[in-house]
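*Asks:* need the 3D shape of this:
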Amino acid sequence: MPILPDTRPPSELEIDAFLAAFEAGTLPKEEFTHAGHLTAGACYVHMFGEANAISHMRLCVRRFNEAVGGKNTDISGYHETITVFWIKALAAVRATHPTLGRAEFAAHAVQSYRNRRDVFRDFYDFDVLASVEARRSWIEPPVKAILAANL
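*Replies:* Here you go, the predicted structure:
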């Protein structure tokens, strides 16, 4: 039975269980879906703010990858630019919904981005995202991409 429900917003207890399993590396790999990434990221933004959420997500994703048998290399596993992009996007959403509680904000983030898992491709060329540099360090999207997205 999945930790996070698919048909309704998660409760605080379900989120606590999900985050505990994710952070301990005991969450089944197949449950760390796009919605799982969004839930963790949204919760960390809600609890810690953008900068600390980035640090915490970075640590937890790397540790989780290794716990489920993955590796964090120049070609697989943790990707800094994509992770930071998503935390920054979630922080921007949080800024527009400052009164939502943690569970409500996580549910809103999942609902908003459930079908937009590749939205970061609107801001980056494939070659940039595929680079070792982008996997290792944050690469700011080109200004023209950001401006185009806001039109």
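*Asks:* please count neighbours and contacts with C-alpha atoms only from this point.
*Replies:* OK.
*Asks:* and N150, how many residues sit next to it?
*Replies:* 6 (other CA atoms under 10 Å).
*Asks:* same check on R135?
*Replies:* 23.
*Asks:* one more: L129?
*Replies:* 18.
*Asks:* list the contacts of E80.
*Replies:* 58, 134-138 (CA atoms under 8 Å, 6 or more residues apart in numbering).
*Asks:* here's the other one to compare against:
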Amino acid sequence: MSTGALSDAEFLAAVEATTYPGEKFGHRGHLRLGWLCLREHAFEAGLERIRTLVRNYATALGAAGKFHETMTRAWAEHMQAALDETPGISSFDAFLAAHPELLDSRILACHYRKETLESPAAKAGWVPPDLEPLPRRRPASR
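*Replies:* Next up is the predicted model:
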């Protein structure tokens, strides 16, 4: 089952119910989840929804320790900036076609030194970039 085999609602429901196969929930699945949450909510509420879903999903798969706060927020910042650039895109595949750079799972290496991103502080809480700033998102207007 790929993330594209399910409708957006089915995919989100499967992640919420922790029934989506863990071996299929890779980088693209994380992006799709972020896209769905950030489209539905203002940035802070969308980020909190992502956090909750990823933590619950990881816990259900026996991998609660894998959650990484800085990576989660940094990716959400990238996603929100892309959403702000192309607000009218209504499908995830079209969104990725407009922003193929998001498919590069190594993109955070442009913003963080390896030792910073791998630090316990970055895993447990938000650590701002120490190389290049993250893309700017529009201020909340909702």
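*Asks:* returning to that earlier point: pull out the buried residues from the contacts of E80 of the first structure.
*Replies:* 58, 134-136 (16 or more other CA atoms under 10 Å).
*Asks:* so which of the residues you listed comes closest to I15 of the first structure?
*Replies:* R58 (18.8 Å; CA to CA).
*Asks:* element containing the spatially most central residue of the second structure?
*Replies:* By CA atoms, centre = their mean, the second structure has its centre lying nearest to G34, at 4.1 Å. For G34 of the second structure, the host element (DSSP states H and E) is helix 27-40.
*Asks:* and I54 of the first structure, how many residues sit next to it?
*Replies:* For I54 of the first structure, using other CA under 10 Å, the count is 22.
*Asks:* what do we get in the second structure for it?
*Replies:* Superposed on the second structure with TM-score structural alignment, I54 of the first structure falls opposite L47.
*Asks:* you'd agree that match is up against A74?
*Replies:* No. Contact criterion CA atoms under 8 Å: L47 of the second structure and A74 do not qualify, at 10.1 Å.
*Asks:* need the contact partners of stretch 103-120 of the second structure.
*Replies:* 27-28, 70-71, 74-75, 96, 101, 122-123, 129-134.
*Asks:* contact partners for the residue nearest to C37 of the second structure when sequence neighbours are not counted?
*Replies:* Spatial nearest neighbour of C37 of the second structure, chain neighbours left out: G46 (4.9 Å); criterion: CA to CA, 6 or more residues apart in numbering. G46 of the second structure is in contact with 34, 37-40, counting by CA under 8 Å, 6+ apart.
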